[in-house]
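[1] I would like the atomic coordinates for the input below:
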Amino acid sequence: MSSFSALEGVRCLGKRSTVVDKCDECAADFEVQSVRLLKDSLPSERKMFGSGRFSIVAPLFARSQLFSNRSLSSALPLAYTKYANKDTDYQNPPLVILHGLFGQRTNWNSMSKALNHKLNCAVFSVDLRNHGDSPWSHSMDYPSMAMDLSLFLEKTVREEMVKVTPEGSDIPSRPVRVHLLGHSMGGKVAMHFSLLPRAKDNLKSLIIEDTAPRIYDSVTHKRYPNYVKAMKEADLAGKSRREIAEQLSSTVYDEKMRQLLLMNLETNSKGHYRWKLNLEGIGRNLSEIFGIDMPSGVYSGPCLFVSGGISPYVAVQDRPSILERFPKAEFKVIEGGGHWVHFDQPDQFLHVVHHFISSLS
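    Predicted structure coming up:
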C-alpha cells in the first residue's frame, strides 16, 4: 500500500459526520452503503430536494444580486477529499480544487495527488452542489455556489487544519487562506467568490482554468440541454455501461464528453446504474451556469488564467475584461490543451500551477 493518504470527507445522515482514512488506491471507490440504501428508498420528489447521501435539504430562496443578503446558514455542506501525506507542511496554505459542469472531485484524483506532492501542501478536491456526493438543490446560481464555498472554507477547511495543528501554532487564530483553483464552471464559482468582500482574507491566490468572466452564448452551448435530456431519457435499468454509452452516442458525439458523463454513473443496491447528478436541477439552471452574475468589485491578489491552445473558451480578446476585474492576472496558454487542460496536458498543467504557486512563497 502506498504511503500516500487520501482522506474522504463523508457527511452521513442525521448529525453523524466523519472523515474516514482511505488508501489512495481505493479512495475514489469509497461509498457509504447505509446511505446508499436510504437513497434507493427515497421517492423521486424527495431526491429532487436533497441528495440521498445527506440529511440536509437545500432551502429555496429568491435570487439576490447581493451575496451579503444570503446567510451562510443557507449554504450546503460540500463533499470533499483531502489529499495529504506524512511530509505535508500544514504551514503552507492549502489548495482547494473546484471541478466543472458534469464533473466531480474524483476526476481530479491523480492531479490532486501530484499537486499535493509537488506543492507540499494539503489539497482539497470538492464536489459542487448537484454533483458527486454533495447535496442537491433547485438553486444553482453562482451566488449560491459561492456561498457553499465560503462555508467550506470557513468551517470544513478550518476544522481539517486545526486537527493537524501543532501546539503553539497560530493557525487556529488566523483566517484560513487558500490557493483556489477552479475549472470551467468551478472557475466561475472561484471568480465570483474572489470578488466578494468576505473573500479578501481567505485567498492566497486564484487559478482559473479555461473560462472567462463572460456570458457563453446559447449557440456555443445549445448542445448542453441535449446532453441533459439524453441522460434523463437513457434506459439504465439492467443495462451495461457499454449499452448506456451507445444510447448517449446518438446525442453526445464527442467521445471525451461522453466519457465524462459516464463517470457520473453509480450502482444502486440492486446493482443497476443511476446518475449521481441532479439532472433536473442542472437542466433548469443552464442559463445561470453559462451566464455570469458577478458582484461588483476587484480581486487584486495573485491570479493565473490557464487556457488550452485548442480550446474556444478563452480568447486573447477576453484579456482586457479579465484585467478589469483581476488586475494582477497572468495568462498561460498550454499548447495542445482543449477545454480540460489538466486532462489533455497533465504534465504541463502541473508544471504551470506548481511554478505559479511556488513563485508566491
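
[2] make it CA atoms for all contacts and neighbour counts henceforth
    Noted.

[3] against residue 73, how distant is residue 192?
    From residue 192 across to residue 73, the span is 19 Å (CA to CA, to the nearest Å).

[4] these two: which is more packed in?
    residue 192 (25 against 10; other CA atoms under 10 Å).

[5] checking residue 204 next. Helix, strand or coil?
    When classified by DSSP: H, G, I helix; E, B strand; the rest coil, residue 204 comes out as strand.

[6] residue contacts, it?
    93, 177, 178, 179, 180, 301, 302 (CA atoms under 8 Å, 6 or more residues apart in numbering).

[7] for residue 262, which non-adjacent residue is spatially closest?
    Setting aside the residues directly before and after it, residue 262 is nearest to residue 245 in space (CA to CA, 6 or more residues apart in numbering), at 7.1 Å.

[8] verify the stated contact: that neighbour with residue 258.
    Yes: using CA atoms under 8 Å, residue 245 is in contact with residue 258, at 7.2 Å.

[9] is it true that residue 313 touches residue 214?
    No: judged on CA under 8 Å, residue 313 makes no contact with residue 214 at a distance of 10.0 Å.

[10] quick one: the strands in the stretch 151-300 of the chain?
    178-183, 203-209, 265-267, 273-275 (DSSP state E, counting those that start in this stretch).

[11] okay if I get those as JSON lines plus distance to residue 354?
    Output for those, formatted as JSON lines (distance: least, CA to CA, whole Å):
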{"stretch": "strand 178-183", "distance to residue 354": "11"}
{"stretch": "strand 203-209", "distance to residue 354": "11"}
{"stretch": "strand 265-267", "distance to residue 354": "32"}
{"stretch": "strand 273-275", "distance to residue 354": "34"}
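
[12] for the comparison step, fold the sequence that follows:
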Amino acid sequence: MQLFVKSLRFLRNGKFLTRTLTTEQNYAQQVEAVPLSSELFEGPKTDANTAPLITMHGLFGSKQNWRGISKALTSKTDRRIYTVDARNHGDSPHTSSHSSAGMSADVSSFLSTNSLSKACLMGHSMGGRTMMHFALTYPQLTDRLIVVDISPISIPRSFYEMNRIFDAMLNIAVPSNLPMAEGRKLVKEQMKQATDSMETVDFIMLNLRKKPDTGEFVWACNVQTLHDSLPHFGNYESELQNLKPYNGPTTFICGTRSPFMSPDHWPQVLKYFPNAEIHWLDAGHLVHFEQPQKFIQIVADFLNKK
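    You can find the predicted model right below:
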C-alpha cells in the first residue's frame, strides 16, 4: 500500500498542534464521526498536563455504567477521566452505521474537540474493540491501552444468540398508557423469553425509556442498527490486517469464567500488542462489576506506572 500523509491542525492551550495521519488513519478519518456524549471526573490530584483516561462501555451499556469506577480512579490517579457513550448508545447520536472504524473516528473527533493531544484508552467488550482499533490506527494519540474482557481474535459462538434478544427488543409490546414501573415489569417478562440470563435482562433494561410526549416505550440504544451490524462483530480481525502493531503499554483484564477471551488467543494477541500483559480475575464478562476493587487497583497501578 502506498503511504501518504495528511496533516490536521487543532488548538490546545492557545497553540496550534499538528497531527500527521498515515494512509490507514486517513481512511478512518473519511468515516463520518459523531459527537460523543461524555462525563468528566476529576479528583484532588488531577493534573491537566497528564494524558486523561477515556473509557467506553460495551454493547447495550452507557457512560453511566462507569461512574463508580471512574470516581474511585480519580482518588488513585492524577488523570482526568472521561466516560463516553458510544454512537447508537446512551445520549450519543444514533446513526445507520456501527463499526469499530466509525467508533474509532468518533474517539479521534472527541480528542480534537476537547483539545487532547494524547489519551489513555479503556474499553469493555465492544468498547474494548473500539479502543484496540483506535490504538492500532492512531498510535501517536494513544498513551496506553486497557482492554476489558474481549479478544481481538474471535468471539464466542454464543454471542450470535443475541439475535433472539434483538428480536425481542424490536418487538416489545407495551401500552403507552401504562406508567413506567408497570411498563418495565411487562417488558422484563417479554425479555425473559429471549434469554435465560437474568444478568443480561437486567443490564438491557437499563436502556428502557418512556417518551414524555407520547408515552411510547423505547430503547435508548439504536436497536435496529446494532442488530444489523451483528454479523460484523465476527469479522473484527479482518479490520486489523493492514494496521501495524501498537507497541505502547497495554493491559488486558479478563474474567476466568467469561468466554470472550481464551488463553489460547494470547500468542496472536501479542502480534497486535507486543507490549501487552494480561490479568485474570475470578469473574464473568462484567469483570469490573463482579470484582470492582481488584479491577480498580489493576487499572490504577497501570495508569500510575512510569
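
[13] quick revisit: trace the residue nearest to residue 262 of the first structure over to the second structure, please.
    For residue 245 of the first structure, the aligned position in the second structure is occupied by residue 188, per TM-score structural alignment.

[14] ok, now residue 139 of the first structure?
    Match for residue 139 of the first structure (TM-score structural alignment): residue 97.

[15] helices of the second structure, residue ranges please.
    23-29, 67-74, 100-113, 126-137, 162-170, 180-192, 198-205, 223-229, 236-240, 266-272, 287-290, 292-304 (DSSP state H).

[16] deepest-packed of these, please.
    By mean neighbour count, with neighbours taken as mean count of other CA atoms under 10 Å, helix 126-137 ranks first of those at a mean of 27.

[17] neighbouring contacts of it?
    The list of residues contacting helix 126-137 of the second structure from outside it, by CA under 8 Å, 6+ apart, reads 24-25, 28, 55-59, 86, 100-101, 103-105, 107-108, 121-123, 141-142, 145-152, 240, 243-246, 272.

[18] circling back to that earlier point, for the strands of the stretch 151-300 of the first structure, which one sits closest to residue 114 of the first structure?
    Ranking the strands of the stretch 151-300 of the first structure by proximity to residue 114 of the first structure (CA to CA) places strand 178-183 first, at 14.4 Å.

[19] run the chain-centre distance for that closest one.
    For strand 178-183 of the first structure, the separation from the chain centroid amounts to 9 Å (computed by CA atoms, centre = their mean, to the nearest Å).

[20] ok so, going back, which of the strands of the stretch 151-300 of the first structure sits closest to residue 352 of the first structure?
    Across those, residue 352 of the first structure has its closest neighbour in strand 203-209 (10.4 Å, CA to CA).

[21] residue range in the second structure corresponding to that closest one, please.
    Counting by TM-score structural alignment, strand 203-209 of the first structure corresponds to 142-148 in the second structure.

[22] what sits against the match of residue 139 of the first structure?
    225, 229.

[23] any idea how far it is from residue 240 of the second structure?
    Here the distance between residue 97 of the second structure and residue 240 of the second structure works out to 19 Å (CA to CA).

[24] what's the answer for residue 226 of the second structure, then?
    21 Å.

[25] repeat for residue 269 of the second structure
    Taking CA to CA, one finds residue 269 of the second structure at 11 Å from residue 240 of the second structure.

[26] could you do residue 289 of the second structure as well?
    29 Å.

[27] now distance to residue 10 of the second structure too, for the helices of the second structure, in CSV please.
    Below are these laid out as CSV (distance: least, CA to CA, whole Å):
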stretch, distance to residue 10 of the second structure
helix 23-29, 15
helix 67-74, 27
helix 100-113, 6
helix 126-137, 19
helix 162-170, 40
helix 180-192, 45
helix 198-205, 38
helix 223-229, 32
helix 236-240, 27
helix 266-272, 29
helix 287-290, 35
helix 292-304, 26
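
[28] and of those helices, who's closest to residue 212 of the second structure?
    Using CA to CA, those put helix 180-192 closest to residue 212 of the second structure, at 10.6 Å.

[29] give me the helices and strands touching that closest one, please.
    Secondary-structure packing of helix 180-192 of the second structure (3 or more CA pairs under 8 Å, 6 or more residues apart in numbering; DSSP states H and E): helix 162-170, helix 198-205.

[30] hmm, 10 Å instead?
    Packed against helix 180-192 of the second structure by the contact rule (3 or more CA pairs under 10 Å, 6 or more residues apart in numbering; DSSP states H and E) you find helix 162-170, helix 198-205, strand 208-210, strand 217-219.

[31] can you tell me what part of the first structure the third one aligns to?
    Right, the one you point to is strand 208-210 of the second structure. Going by TM-score structural alignment, strand 208-210 of the second structure lines up with residues 265-267 of the first structure.

[32] average distance between that stretch and the second structure?
    Here the mean offset of stretch 265-267 of the first structure against the second structure after fitting is 1.8 Å, by mean CA distance after the TM-score superposition for the first structure.

[33] buried set for that stretch?
    Going by neighbour count (16 or more other CA atoms under 10 Å), the buried part of stretch 265-267 of the first structure is residue 265.

[34] which outside residues touch it?
    Identification of contacts with stretch 265-267 of the first structure by CA atoms under 10 Å, 6 or more residues apart in numbering yields 36, 132, 236, 241, 244, 272, 273, 274, 275, 276, 277.
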